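Engineer: next input, structure requested:
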Amino acid sequence: MRLLIIGSLDGQIGAASRIAIERGAKVRHAVTVEAGLDEIRGQGADLVMVDVKCDIRALIEALETERITLPVVACGIASDASAAVRAIKAGAKEYIPLPPDADLIAAVLAAVTEERHSIVFKDPRMAQTLKLAEQVAASDASILITGESGTGKELVARFIHRKSRRADRRFVAVNCAAIPENLLESELFGHEKGAFTGAVARRIGKFEEANGGTLLLDEISEMDVRLQTKLLRVLQEREIDRVGGSQPVKVDVRILATSNRQMEEAVRQGSFREDLYYRLNVVTLALPALRERPLDIPVLAEHFAKRYSESNGLPLRPLTVEARQMLTRHGWRGNVRELENCLHRAVLLAQGNEIGPEAILLSGAPAAGPADPVVAQAAAAAAAVTSGARSPLVGKTVAEVERDLILDTLNAYLGNRTHAANILGISIRTLRNKLKQYADEGIAVPPPAGVEADRATL
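Structural biologist: I've put the predicted structure just below:
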């Protein structure tokens, strides 16, 4: 939860910030509406708390003009009823009286989090999975959540946290696949000043950030075996060692982990420690792929159509019967994430009063964009065989075909390593190693995109 506080709040900003931070929020502050808008444009936010003395109407109108969908909560002196009324009429979702009440702020943060991380479903298979998740949520047992990429593993982890006894404490997520190996140890366990070059001050790691709450280790199967050994000790001893530290630090953390791989196979191959697997695997939740829960496809499609219509300032248009049929028949290799992207495109491309088949661009379909390179190459080869022509793959070595496929996929997804690895069905580490090999051979490699580009500079 990223919380932005705008205004002075009559000196109550410190108290409000502390309460929000204790509830797991990352808090930033801006003195004016203009400075707040700059913060939102530059770093984003999940919730804005604004002093009623600020121009709330101007803030909300600016957000609407720029098509930024963001809940705004007004704050002010409890006795100023007229200011509260003006704030609500200006578009604020809630009004919090000052001085701040911890339970009220916690409730507002929880409501916003619930809305952002809600799980939309109708299919009995997903209902059964969530029922089991709720049953085990109250315990402190470690839970392993498995499933293909895009099935909603992190959403289920957040669901478990909300239903647990630790719901009022922090939920901290770490993507083990997205952080380079040499940084992940410090990210998890923290470090002391001078522990290594660049360690100019002590840093608290994710385990200490999540103390008393829940830590999600996303894509844990990508973690280096050396770190797995250290993690196993943490689970056994309930204490961590900061990098460069001399004394262990006690932690009380509930561990959730996710993986899109077959963990038993990773254990057999030696890339994942067997003892750590059994330590984490007290309970396993296996999320079904989207194609295995077809009743969820239309309700998710309507949900995403509504979300992206609102966020882009467009009218809400229903899906036609033909569009629904197209979505239901599709294989959804990228699962819910692929469906979400598809509906985002459809909202932007739709003409008229409905979203029809012409706005539905499916991966692997003739009009899809960006085309899935895996499907495209397979289709081209099949067409060549049918027509009697020689396949374009003939004459190339296996290594050359693999290289072309990896680079084509990476180009199709604008340099996004994570998406490309998911589509190719390989780990992000394997993809990075291949790209390094190609670069060393003098082959041009697409640069990382977005957040990945920022991480690449670390």
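Engineer: from here on, contacts and neighbour counts on C-alpha atoms
Structural biologist: Will do.
Engineer: residue 455 is in contact with residue 179, correct?
Structural biologist: Yes: with contact defined as Cα atoms under 8 Å, residue 179 and residue 455 form a contacting pair (7.4 Å).
Engineer: of the two, who's got more company?
Structural biologist: Taking neighbours as other Cα atoms under 10 Å, residue 179 and residue 455 compare with residue 179 leading, 19 against 13.
Engineer: gap between the more buried one and residue 422?
Structural biologist: Going from residue 179 to residue 422 by Cα to Cα, to the nearest Å gives 16 Å.
Engineer: with adjacent residues omitted, what lies nearest to residue 28?
Structural biologist: residue 4 (4.9 Å; Cα to Cα, 6 or more residues apart in numbering).
Engineer: let's see this one next to it:
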Amino acid sequence: MRLLIIGSLNGQIGAASQIAMSRGAKVSQVDDIEMAMASLRAGKGADMAMIDVNLPIRNLVSMLASERINLPVIACGVNTDATAAANAIRAGAKEFLPLPPDPELIAAVLEAVSQENNKLVFADPTMKDVVSLAEQIAPSSASVLINGETGTGKEVMASYLHTHSNRADKPFVCVNCAAIPENLLESELFGHEKGAFTGAIARRVGKFEEANGGTLLLDEISEMDIQLQAKLLRAIQEKMIDRVGGTKPVPVDIRIIATSNRDLAEAVAEKTFREDLLFRLNVVTLKIPPLRERPVDIDVLSRHFAKKYSESNGLSERKIDETAMAKLKANPWRGNVRELENTIHRAVLLCQGDVITGDAILMPDGSATPSGQAGATANIAINGAAATGALVGRKVADVEKDLILNTLDHCFGNRTHAANILGISIRTLRNKLKLYSDDGVDVPAAAGENRYQARA
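Structural biologist: Down below sits the predicted model:
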């Protein structure tokens, strides 16, 4: 966890930084917003910013947004009244932290932002084999390709590799290739010089330089434009990058980890992914099995999430009874661990008493979860005729629109998850959603925004 403190270190903010460091955070400090932006542009990255409530928070949030820097902002202040705290939240702060600092509160905020990315929870033998291989290759600097369905925990595995590597004390930087528009991804990766394009108001170091000495995760690399793949290949081969608008190459020393929910060999055959880049990336491939093939992990993860969300909601620990566990193990979990986590979080909030029963295991729309293949088959038989009748007379485009929007709603707005379920690329999904939005259709907001962090 890298914490950037914006404001004077005198008094209570200094005490807060000491508490954060005692909890394992790496803390840096600047006096004002201009210095903070200069630090971030220079590649001195941060996972969270803690800013004095008396500084212009709205200006900071606006500047971060204009330069596409995703950084959760936490306001803090001494003896601050409720109005100042509320104004800080309205200005874009994700949370307000009162000072003098409470060690446990600071620890909770740090944990919420880090989202336990370094913690692997597993017990199933199939997953143990994958983790064993990961531990074997972690100390090397070899590139690794992590393959698996959406929601299986590819980013968590990448973080696990980094923390068990010889680069663990260096930065771990993640770039979601599916979440950044094509025309901006090159700048995000390699940085840019001032004036290189409209909106480039200052030189900015890219993720390659920010990760120098450490690990760079290219999440969902299959969504990267094939022309940019050529520049990525050169950067990996020569360990040199060119900033957009730059005049001389910049040397970098990083380990590359890439993830994909698609079979990249098939993408090569479809000519949407470079074969030479695939060879560079998959020195070692880790394939994470879907949750439905890890029955032991369904049990272990369910109990882990029940404990986690009981604590985070200030509740006594909710136990899972046999009827609930039977329903959990019967579910196909097409959204894998992410879907299971959401289901358990919902069950913790909905259960009556201290025990989660089968009645609390519900789908996002409030309906019961599938209870096995027999139940699914019966459901298809009962509803098949009605569903077919409902489609007759409708235009294909309208049916497609309803399917896409309903799937997106089911996935809480997660574009990558929805695209995976629909069997289309994230780019195709975005194009469809833009058309719907332009026609005035209400499109579900992108998933990933929470109290502490916003990730598209």
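Engineer: just to revisit the earlier point, please compute how far the host helix or strand of the residue nearest to residue 28 of the first structure lies from its chain's middle.
Structural biologist: In this assignment (DSSP states H and E), residue 4 of the first structure forms part of strand 2-6. Centroid displacement of strand 2-6 of the first structure relative to its chain, using Cα atoms, centre = their mean, to the nearest Å, is 20 Å.
Engineer: tell me the helices and strands packed up against it.
Structural biologist: strand 26-30, helix 33-43, strand 47-51 (3 or more Cα pairs under 8 Å, 6 or more residues apart in numbering; DSSP states H and E).
Engineer: switch the cut-off to 10 Å
Structural biologist: helix 13-22, strand 26-30, helix 33-43, strand 47-51, strand 72-77 (3 or more Cα pairs under 10 Å, 6 or more residues apart in numbering; DSSP states H and E).
Engineer: give me the contact list for the third one.
Structural biologist: Right, helix 33-43 of the first structure. The contact list for helix 33-43 of the first structure (Cα atoms under 10 Å, 6 or more residues apart in numbering) reads 2, 4-7, 28-30, 32, 44-48, 50-51, 54-56, 58-60, 62-63, 66, 68, 70.
Engineer: from those residues, which would you call buried?
Structural biologist: 2, 4-7, 29-30, 32, 45-48, 50-51, 54-56, 59-60, 63, 68, 70 (16 or more other Cα atoms under 10 Å).
Engineer: who's in contact with the spatially most central residue of the first structure?
Structural biologist: With distances taken as Cα atoms, centre = their mean, residue 154 lies nearest the centre of the first structure, 6.9 Å away. Shown in contact with residue 154 of the first structure (Cα under 10 Å, 6+ apart): 117, 145, 160, 173, 216-219, 256-258.
Engineer: JSON lines for those residues, including secondary structure and neighbour count?
Structural biologist: Below are those laid out as JSON lines (DSSP: H, G, I helix; E, B strand; the rest coil; neighbours: other Cα atoms under 10 Å):
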{"residue": "117", "secondary structure": "coil", "neighbour count": "14"}
{"residue": "145", "secondary structure": "strand", "neighbour count": "25"}
{"residue": "160", "secondary structure": "helix", "neighbour count": "25"}
{"residue": "173", "secondary structure": "strand", "neighbour count": "18"}
{"residue": "216", "secondary structure": "strand", "neighbour count": "27"}
{"residue": "217", "secondary structure": "strand", "neighbour count": "24"}
{"residue": "218", "secondary structure": "strand", "neighbour count": "24"}
{"residue": "219", "secondary structure": "coil", "neighbour count": "23"}
{"residue": "256", "secondary structure": "strand", "neighbour count": "26"}
{"residue": "257", "secondary structure": "strand", "neighbour count": "26"}
{"residue": "258", "secondary structure": "strand", "neighbour count": "25"}
